[in-house]
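This is a predicted model, with the sequence first.
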Amino acid sequence: MAEKEVLGTDMPRAAIDKFVAPVQRFLKVESTAGIGLIVVTFLALLWANLSNETYNAFWHLPFDFHIGSWSLGKALGDHAPSIGWLVNDALMTIFFFSVGLEVKGEIVQGELHDVRKALLPILAAIGGMIFPALIYLILCPGEAHHGWGIPMATDIAFTVGCMALLGSRIPHGLRVMILTLAIADDIGSIIVVAVGYSSGVQWSALAIAAIFLFLTWLSFKVGIRNLFVHGVLAIVAWFCFVQSGVHPTICGVIIGLLTPVTPMVAKTYMDRLIVTVGDAVKENRPMTNDQRKEVLDMLERTSRESGSLQGRLNTHLQPWVNFVIMPLFALANAGVVIEPKAISAVTFSVALGLLIGKPLGIFLVSFAAIKAKICRLPNGVNWRILLGGGMLAGIGFTMSLFVASLAFDDPAHAHFLAAAKVGILSGSFASAILGVIYMKLISKPSAAAEVPAGPTE
């Protein structure tokens, strides 16, 4: 009992904790972010179809920021800021920063660290990007061909939500493979945005951005801990990207990849500190209030810096990304008037790219790689289950909407954008519904973990 008192397990809880704790538990459920996106998507559709004028007018409301005589609007020039711009170019940079943090963690310590383990998901992701793009270009070769990148993406939040709903019907091997595939898919989508949807590059602005990115790397390298310094460098680099013509979200990805994974405090120092404090507690040495505060401050600082900056930032950002930024993006971009003229070849090309191209590309490339003995299926996964995983990966949504907004950003192509949105929504929801039904039919909860692996040759 004395140990419990020392460790503080019986610390009194504030009355508000009784109300906050259930909310915190709910927000940690994997399917919650996906459910939130579905709700916001329907709200956007409802708003756009009831009053499309107010929907469009709201997101085009001017947004500006002043410091003395300096104005963000004047500084951006042709990029006149609006509420929609704030969401798509500013807040989405934070989303892509979190993607960069996630990718950095996976490359250094996660599934992408071991090339042999990551090879199958990476190859599958490539197949899951090429086939949808080919289907789009075959079905839509004319003026709207610029939208080839729209059906290439996988939405992690929706896909994870669907897998959470399926529970033990999803073998652990498939869950890891699909998550790794989605991360590799994100990397591919970032490359697509950088290469396919950046035009009129201002090299001088990009060079200045590169200087500030180098300073960011250098500040991490020398161990500067002040996040204000990193934040200022990041904002200046982002502003230069806006001016350069390269989409500013790429800046967020790069800074995420630069963020260190190594803890600031060495393990040997932490071990010595724990032993020192432990000895002081055991010996019950008398300490003044100032000494106690100094020890506790040291423990708090050491605890904070014993983890990596990448992990700490990723943990703090995830709730904001999942429950603020992504829902705002969906609200700003998912609204489209559902009417016959909004359905065209673009709609079918995007929907079929997600619904058929994704699972087909993932399955065929995986099949070819395994037959060629380059890699093998994960434990507990056979060919039928792999096909179901490919179907769930056909949920494009967030990234697809983002690419669509870049592909058809010309007002003259507004009808293509509307058609693409209908295709994204219909293709993503069809992939989710059919994927969940298919997995429920072919995988039993009790046997999900014991499904024999598919042939490896």
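Structure's in. What do you need? Numbers count the residues shown, from 1 in each chain.

Could you use CA atoms for every contact and neighbour count after this?
Fine.

distance between stretch 326-342 and the chain's centre?
20 Å (C-alpha atoms, centre = their mean, to the nearest Å).

Give me the residues contacting that stretch.
36-37, 40-41, 43-49, 52, 55, 59, 84, 87-88, 92, 95, 398, 401, 405, 415, 418-419, 421-422, 425 (C-alpha atoms under 8 Å, 6 or more residues apart in numbering).

Any of these buried? List them.
Neighbour-count burial (16 or more other C-alpha atoms under 10 Å) applied to the contacts of stretch 326-342 gives 36-37, 40-41, 43-49, 52, 55, 59, 84, 87-88, 92, 95, 398, 401, 405, 415, 418-419, 421-422, 425.

Where helices are concerned, which of these count?
Among the buried ones among the contacts of stretch 326-342, the ones falling in helices (DSSP state H) are 36-37, 40-41, 43-49, 52, 55, 59, 84, 92, 95, 398, 401, 405, 415, 418-419, 421-422, 425.

another structure for you, compare them:
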Amino acid sequence: MTSQRHRLFHRPGSWPEASRITEILRQETIGGALLIVAAVAALVAANTGDWYGDLRDTVVGPSALHLDLSLGTWAADGLLAIFFFVAGLELKREFVAGDLRDPRRAAIPIVAAVGGMVVPAVLFTVINLGGSLRGWAVPTATDIAFALAVLAVISTHLPTGLRTFLLTLAIVDDLLAIVIIAVFYTSDLEILWFLVALLPLAAFTVLVQRRVRVWWLLLPLAVVIWTLVHASGIHATVAGVLMGFAVPVLRRDGNEGPGLAEHFEHVFRPLSAAVAVPVFAFFSAGVAIGGLEGLRSALRDPITIGVVVGLVAGKTIGVLGATWLASRFTRADLDSDLTWIDVTGLSMLAGIGFTVSLLIGELAYGPGSAADEHVKVGVLLGSLIAAAAAAVVLRARNRHYRRIHEQETLDADGDGIPDVYEQ
């Protein structure tokens, strides 16, 4: 029998929080399917002629504002700012009003995310000693949309607690990736431009704190903030995160119900999942393999090997090992419905890196460089291996998950709230 001292860190959270996360997972799953389609289209396009590279490198935008950027850069710097804005909203929502405001519930997913970033970075570094180490952060990121799309394909009925754990791990993973991009991949910092950017950011903050939501006020401010942050040398996606953090989570009247952050999530999450991330994937995932010899050349590169090993072995060891250590030394325990096999499958699934991994690869080695092309091969290959390994484990648990799901949705008293949340 589990001791009362043990904290069941995979148990379901509150019913409102579980309902909200279910809706998020549904949207992310659809976005993940579009992401896969975009990635496949990019691979086909990159290997069927020069038109793909020409399109990606087409420069548009006003040169007077230093915004004469290629379409590929616009996708990475511009569209991904929407993705990181939603990530900022979700991060603040989780730690202000979500179940993760309880440090005991948040501790183990955070520890797991840190372990899932440290171990892949160490493995990449060891493999590339004496070579190029700038890509050490490439295998540290988990793509939640891609991971959830894989879950949808293999028809796994994961328990709510485990799904929440996966989402939390990915959210913390995004936060750490944002810090890494801002600290380690910012070059030629122009501090004056960043200080100037704080002025429209302050105006944006005042407006949203007053619960102003009219687009003709907020959108121009957002464009100015993004432009100034881009000019500062800090990656422009950080502007999206800063604006997400500025949006209030709680209602101004103190009553229960969705606040402005949740309203913006509903508005921008579909745009992020269905447009921003797939378009970025199309412009970033295309790699001209160059036939069998080109593939062999990529697979001999320590950069490619480091990315693959980091995603496949590093993520599994890091997430699973950190979770076990946290459970061991904090006396937390698994829910009675789960086993460590479930956590192992989840850890393998965390090895699916895509959006942020490709972005860091471009920042580390430069878009279109030989090293960046090898990063793409490593990310694609590592993600496919991680997805296949996770599918083997999770499909074996499919029937067990389905039984648990049926119990969780049982509503014997007909009050609209599953009985498991009333116990």
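Good, I have the coordinates. Remember, it's a predicted structure, so these values are computed and weren't measured experimentally.

what's the matching residue for G72 of structure 2 over in structure 1?
When structure 1 is aligned by TM-score structural alignment, G72 of structure 2 is paired with G84.

correction: V37 of structure 2
Match for V37 of structure 2 (TM-score structural alignment): V39.

That match: how many residues sit nearby?
Here the count is done by other C-alpha atoms under 10 Å, and V39 of structure 1 has 13 residues near it.

Show me what A430 of structure 1 aligns to in structure 2.
By TM-score structural alignment, A430 of structure 1 lines up with I385.

Now find how far off-centre the host helix or strand of that match is within its chain.
Element membership of I385 of structure 2 [criterion: DSSP states H and E] is helix 370-396. On the basis of C-alpha atoms, centre = their mean, helix 370-396 of structure 2 sits 16 Å off its chain's mean C-alpha point.

same deal with stretch 165-174 of structure 2?
7 Å.

In structure 2, which residue is most central in space?
D143 (4.5 Å; C-alpha atoms, centre = their mean).

Give the helix, strand or coil label for the nearest residue to it once chain neighbours are set aside.
Nearest residue to D143 of structure 2 in three dimensions, chain neighbours excluded: G353, at 4.9 Å (C-alpha to C-alpha, 6 or more residues apart in numbering). On the three-state scheme (DSSP: H, G, I helix; E, B strand; the rest coil), G353 of structure 2 is labelled coil.

shouldn't G353 of structure 2 be in contact with A145?
No: assessed by C-alpha atoms under 8 Å, G353 of structure 2 is found out of contact with A145, at 9.8 Å.

neighbour-wise, which of these two wins?
Using other C-alpha under 10 Å, the more surrounded residue of G353 of structure 2 and A145 is G353, with 32 against 29.

Which position in structure 1 pairs with that one?
So, by TM-score structural alignment, G353 of structure 2 is matched to G396.

And for S297 of structure 2?
S297 of structure 2 maps onto K341 in structure 1, by TM-score structural alignment.

any idea how far that match is from A419 of structure 1?
Noted for K341 of structure 1: a distance of 8 Å to A419 of structure 1, by C-alpha to C-alpha, to the nearest Å.

if we can go back for a sec, give me the mean deviation of the helix holding I385 of structure 2 from structure 1.
In this overlay with structure 1, the average offset of helix 370-396 of structure 2 from its partner residues is 0.8 Å by mean C-alpha distance after the TM-score superposition for structure 1.

following that helix, which helix or strand shows up next?
Following helix 370-396 of structure 2 toward the C-terminus (DSSP H and E): helix 398-408.

what's that following helix packed up against?
Helices and strands touching helix 398-408 of structure 2, as assessed by 3 or more C-alpha pairs under 8 Å, 6 or more residues apart in numbering; DSSP states H and E, are absent.

got the end-to-end distance for stretch 320-336 of structure 1?
25 Å.

Figure out how far that stretch is from the centre of its chain.
13 Å.

Give the buried residues for it.
For stretch 320-336 of structure 1, by 16+ other C-alpha under 10 Å, it's 321-323, 325-336.

for stretch 263-278 of structure 1, same thing?
Here stretch 263-278 of structure 1 shows M264, V265, M270, L273 as buried, counting by 16+ other C-alpha under 10 Å.
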